[in-house]
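Participant: Here is my input, please return the structure:
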Amino acid sequence: MERIVAGIVTFNPDFAVLADLVATVAPETAEVVVVTNSPMPAEERARLLDIAGDTPIHIDDPGGNVGLGEAYARIMARAESAVASRVILFDQDSSPPPGMVTALSRRLSALLAAGERAALAGPLPVSASPDHKPPTVHPHPDGRVVAEARAVWFAISSGSLIDIAAFREIGPFRGDFFIDAIDVEWCFRAWSKGFSCWLADDIPMPHRLGGGQLRVPVIGWELPVQSPLRLGTYARNQAALLGMGHVPLRWKTRICLYIAAQTLAYWLADGGRTARPRAMVKGFAAGLAGRLGPPRA
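Facilitator: So this is what the prediction gives:
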């Protein structure tokens, strides 16, 4: 039987959602690791320990916001010290249903048994509410379907079950990306090293992207509500991918066109206000220049 560690990264979380997440995944995992990128009150820590029941829970306080990439590194190191074979990652915005961890582990085992060098298997992200836009799925162009899973260019990190043996060969998540596109870069790197990434359409996971959604006048697009700082980091990290040889040319072409369209769309959605579009332009320029690390206002 596979030994699975669940890793959760938090930053000023809604504690009720976090508590439900821990209660759901603890019975299906050997240990739960929570990396707190913001201070967690002692009473909340005690409550999580109680909620986890018989499953050990390790609360890792790095002393500040180290970002997702570094938090994932801390989770993976803890999992390896616990002799785990698989890690499932979550952020505080996801609500996996009971049984999802076990179902994904079986699917990953089936993929490996079928001869696939699967680095991860992820659930189908769906909107947690009508006010949230679900993440977009990008199927791999080879169109493979194996063991009731389909090949995808990348899966969002939250909900992804990662094979630790594959992780050792692919390498760590990029800490200098801080947040956004960390999962994109890692999955592209996995494909370049002969591994593959998979998504199970029949295993849904409600996920909250941003703070809701904006409807763009005239063109009718729906965009996630994000702060200018977050949008700047998103554009920066996508621009950084342009200089990486393992990132497919079709993705580089797509992202340039898409970010240009998004920048205009946010300008329209915000009634001509420029805070978000300006942040995206500045972020994109920073990414091209290789200025990464924690986002700057």
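Participant: make it CA atoms for all contacts and neighbour counts henceforth
Facilitator: Fine.
Participant: Run through the helices of the stretch 51-200 of the chain in chain order.
Facilitator: For the stretch 51-200 of the chain, applying DSSP state H, counting those that start in this stretch gives helices covering 67-81, 100-113, 164-170, 182-192.
Participant: can you put those in JSON lines and add distance to residue 92?
Facilitator: Listed next are the helices of the stretch 51-200 of the chain as JSON lines, based on distance: least, CA to CA, whole Å:
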{"stretch": "helix 67-81", "distance to residue 92": "12"}
{"stretch": "helix 100-113", "distance to residue 92": "16"}
{"stretch": "helix 164-170", "distance to residue 92": "22"}
{"stretch": "helix 182-192", "distance to residue 92": "16"}
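Participant: Pipe these into a markdown table and attach mean neighbour count per row.
Facilitator: Formatted as a markdown table, the helices of the stretch 51-200 of the chain follow (neighbours: other CA atoms under 10 Å):
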| stretch | mean neighbour count |
| --- | --- |
| helix 67-81 | 20 |
| helix 100-113 | 20 |
| helix 164-170 | 16 |
| helix 182-192 | 22 |
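Participant: Alongside the first, I'd like the structure of this one:
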Amino acid sequence: MKVVAIVVTFHPEFNALGALLDILNSQVDTVVVVDNCSGNDFYNWFNKFYAQKVHGIFLAENTGVATAQNKGIVWARTEGADAVVLFDQDSLPEHGMVNCLAMALKNEQAKGNKVAAVGPKYVDERNVDRPSFSRLIGIRLKKVLYEQEIVPSDFIISSGSLIPICTLDEVGMMNDEFFIDQIDIEWCLRAKACGYQSYGVCSTTMQHNLGEEPLKFLGFTLLHHSPLRHYYIFRNAIRLLFKSYIPLGWKLIFIRTLLLRFFLYSLFVTPRLKYCKMMAKGVWHGLKGRMGKFIPG
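Facilitator: Next comes the predicted model:
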């Protein structure tokens, strides 16, 4: 299996990205970095990795995560890849992770299962109780326990996910119009509607921080994001409500989550007014179908 790693960057922290590229070089056939216009400093820093056979695609503007992933996938196809493994710039897989994922993929395919993606457990030391894998049971989302080596999951976070090219050929690419946020959920649920199952691989791990410093509220630890990120969270979730392949249970989860976030951030998290405006604008644009990169005004 020829595997190409796709790393999407946007003004990365150089040491963290360097550690990721170093460890990926020993785990995959080729690495391609798709950069969303991080500037000359990044380009000059990246030059040293060409000697390590790391390819670079430098975009003239910030096109968003989904578009950058798609450009990497197109490049991987030209390289004859059998699968791609996606990474955010601040993730760090353990040694042997990609091989472990590839073996899990082959095992499930050998059973006759149509595989959407396989992904590792992720470890966010700021929020250790957050589950890596979950499934919709009725109208509730239940975390999947790590009792087996490979477990079905409704979705896998994009960073660390290994996806066969043949699956992408049938399911389609990442949704460009989402720009950022919920890209992985949308794609995995779309794949599930096509008969493909995503799997979590409990025997391998990856360090990965979700969002900014988590928010503590009434004994709960919640993912924390900026007002701009909340615009995308609300807009994209609203758009998912109109997708026929999204199960009703998931739509109810999206609605419940948005209501909770709107209540919490508009009342208790500063800057409250800015959060309120961006969330409301996200709802309005989602209803209108105004997608892509947020343009103020």
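Participant: Overlay the chains and give the TM-score.
Facilitator: With the length set by TM-score structural alignment, normalised by the length of structure 1, the two chains reach a TM-score of 0.91; 289 aligned residues with a CA RMSD of 2.3 Å.
Participant: just so I have it, where are all the strands in the stretch 1-150 of structure 2?
Facilitator: For the stretch 1-150 of structure 2, applying DSSP state E, counting those that start in this stretch gives strands covering 3-9, 30-35, 54-58, 83-88, 92-93, 115-123, 134-137, 140-143, 150-153.
Participant: so which of those strands gets nearest residue 218 of structure 2?
Facilitator: strand 140-143 (20.6 Å; CA to CA).
Participant: on contacts alone, who are the packing partners of that closest one?
Facilitator: strand 134-137, helix 248-268 (3 or more CA pairs under 8 Å, 6 or more residues apart in numbering; DSSP states H and E).
Participant: can I get those in a markdown table with mean neighbour count and distance to residue 61 of structure 2?
Facilitator: Converted to a markdown table, those look like this (neighbours: other CA atoms under 10 Å; distance: least, CA to CA, whole Å):
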| stretch | mean neighbour count | distance to residue 61 of structure 2 |
| --- | --- | --- |
| strand 134-137 | 15 | 35 |
| helix 248-268 | 15 | 30 |
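Participant: which stretch among those comes nearest residue 274 of structure 2?
Facilitator: Of those, the one closest to residue 274 of structure 2 (CA to CA) turns out to be helix 248-268, at 8.4 Å.
Participant: That closest one vs helix 183-193, what angle?
Facilitator: 160 degrees (axes from the mean of the first three to the mean of the last three CA atoms, to 10 degrees).
Participant: Identify the residues contacting helix 248-268 of structure 2?
Facilitator: 136, 138-141, 234, 237-238, 240-241, 272-273, 275-276, 279 (CA atoms under 8 Å, 6 or more residues apart in numbering).
Participant: which residues touch residue 287 of structure 2?
Facilitator: Counting by CA under 8 Å, 6+ apart, residue 287 of structure 2 has contacts 235, 238-239.
Participant: Make JSON lines out of those and add secondary structure.
Facilitator: Converted to JSON lines, these look like this (DSSP: H, G, I helix; E, B strand; the rest coil):
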{"residue": "235", "secondary structure": "helix"}
{"residue": "238", "secondary structure": "helix"}
{"residue": "239", "secondary structure": "helix"}
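Participant: Let's see if you can find the most crowded of those.
Facilitator: residue 235 (27 neighbours; other CA atoms under 10 Å).
Participant: I would like the range of structure 2 that aligns with the biggest strand by length in structure 1, please.
Facilitator: For structure 1, the longest strand by residue count, based on DSSP state E, is strand 196-207. Under TM-score structural alignment, strand 196-207 of structure 1 corresponds to residues 197-208 of structure 2.
Participant: still on that earlier bit, turn the strands of the stretch 1-150 of structure 2 into TSV, including distance to residue 219 of structure 2.
Facilitator: As requested, those are exported to TSV (distance: least, CA to CA, whole Å):
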stretch	distance to residue 219 of structure 2
strand 3-9	34
strand 30-35	38
strand 54-58	43
strand 83-88	29
strand 92-93	29
strand 115-123	20
strand 134-137	21
strand 140-143	19
strand 150-153	27
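Participant: Please name whichever of those is nearest to residue 23 of structure 2.
Facilitator: Nearest to residue 23 of structure 2 among these is strand 92-93; the distance by CA to CA comes to 7.6 Å.
Participant: which part of structure 1 lines up with that closest one?
Facilitator: If you align by TM-score structural alignment, strand 92-93 of structure 2 falls on residues 95-96 of structure 1.
Participant: Need the helices and strands packed on strand 140-143 of structure 2 in CSV (columns: distance to residue 71 of structure 2).
Facilitator: Formatted as CSV, these follow (distance: least, CA to CA, whole Å):
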stretch, distance to residue 71 of structure 2
strand 134-137, 29
helix 248-268, 29
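Participant: Now which residue in structure 1 aligns to residue 18 of structure 2?
Facilitator: By TM-score structural alignment, residue 18 of structure 2 lines up with residue 19.
Participant: What residues does its match make contact with?
Facilitator: 48, 51.
Participant: try residue 143 of structure 1
Facilitator: 150-151.
Participant: How about the most centrally placed residue in structure 2: what's its closest non-neighbour residue?
Facilitator: Geometric centre of structure 2, nearest residue: residue 158, 2.9 Å, by CA atoms, centre = their mean. Spatial nearest neighbour of residue 158 of structure 2, chain neighbours left out: residue 184 (5.3 Å); criterion: CA to CA, 6 or more residues apart in numbering.
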